[in-house]
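Peer 1: turn this into a model:
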Amino acid sequence: MVDPAAGPRRSVLLLGYAGWDEGQLEDELGENVWLTADGDADLIFDPDYDSKWARALAGLGVDPAQLSGQSGRA
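Peer 2: Next comes the predicted model:
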């Protein structure tokens, strides 16, 4: 059994704002607008924030030079 008083082993505090209308995020995911990946605790909790975006893309096999501002399906 996990002791809730012990708290998490690792944590990250992030501040920001994102807002979507009802169903907007689901629609965008359905339109293939977002790159998604399974969670990777080593990446999430790594304090090297300067290279995190590039490493996340590399984990998906994505070359950032090939990204486009347009979305859709190939």
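Peer 1: CA atoms for contacts and neighbours, from now on please.
Peer 2: Will do.
Peer 1: tell me the SS of residue 58?
Peer 2: Following DSSP: H, G, I helix; E, B strand; the rest coil, the label given to residue 58 is helix.
Peer 1: now do the contacts for it.
Peer 2: The neighbours of residue 58, taking Cα atoms under 8 Å, 6 or more residues apart in numbering as the test, come to nothing; the list is empty.
Peer 1: from residue 29, how far off is it?
Peer 2: Noted for residue 58: a distance of 20 Å to residue 29, by Cα to Cα, to the nearest Å.
Peer 1: to compare against the first, here's the next sequence to fold:
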Amino acid sequence: MDNSRCDYDLLEAVARKLKQLREAKGLSQRIVYIDTDFNIGKIEVGKTNITISTLSRLCNYYGTSLKEFFDELDQ
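Peer 2: This is a model prediction of the structure:
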């Protein structure tokens, strides 16, 4: 990953928020992987620069919108 083009603080904030959403639903990383085919473990440590499409699919899976996701991320 090109370090000059990566916002690690944002990646970590997104990772924390995704973990919060998963835990609020009482889901394990394994269940999320089975249901979505996304290795959420790699995403939740903030080392994987996910696409907007992936984030959108995960938001839909957790029952939230991208707008709500980022509104809550700003707080």
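Peer 1: care to give me the TM-score?
Peer 2: Remark: TM-score between the superposed chains equals 0.36 [TM-score structural alignment, normalised by the length of the first structure]; 38 aligned residues with a Cα RMSD of 3.2 Å.
Peer 1: show me what the helix or strand containing residue 20 of the second structure is packed against.
Peer 2: Under the assignment given by DSSP states H and E, the secondary-structure element containing residue 20 of the second structure is helix 8-24. In this structure, helix 8-24 of the second structure makes packing contacts with helix 40-44, helix 66-74, judged by 3 or more Cα pairs under 8 Å, 6 or more residues apart in numbering; DSSP states H and E.
Peer 1: residue 54 of the first structure: which element?
Peer 2: Here residue 54 of the first structure is assigned to helix 52-60, by DSSP H and E.
Peer 1: mind listing what's buried in that helix?
Peer 2: In terms of neighbour count (16 or more other Cα atoms under 10 Å), helix 52-60 of the first structure has its buried residues at residue 56.
Peer 1: helix, strand or coil for residue 29 of the first structure?
Peer 2: With three-state DSSP as the basis, residue 29 of the first structure sits in helix.
Peer 1: next, count neighbours for it.
Peer 2: When neighbours are counted by other Cα atoms under 10 Å, residue 29 of the first structure registers 12.
Peer 1: picking up where we left off before, for residue 53 of the second structure, which of the helices and strands packed on helix 8-24 of the second structure is the nearest?
Peer 2: The closest approach between residue 53 of the second structure and any of those, judged by Cα to Cα, belongs to helix 66-74 at 10.2 Å.
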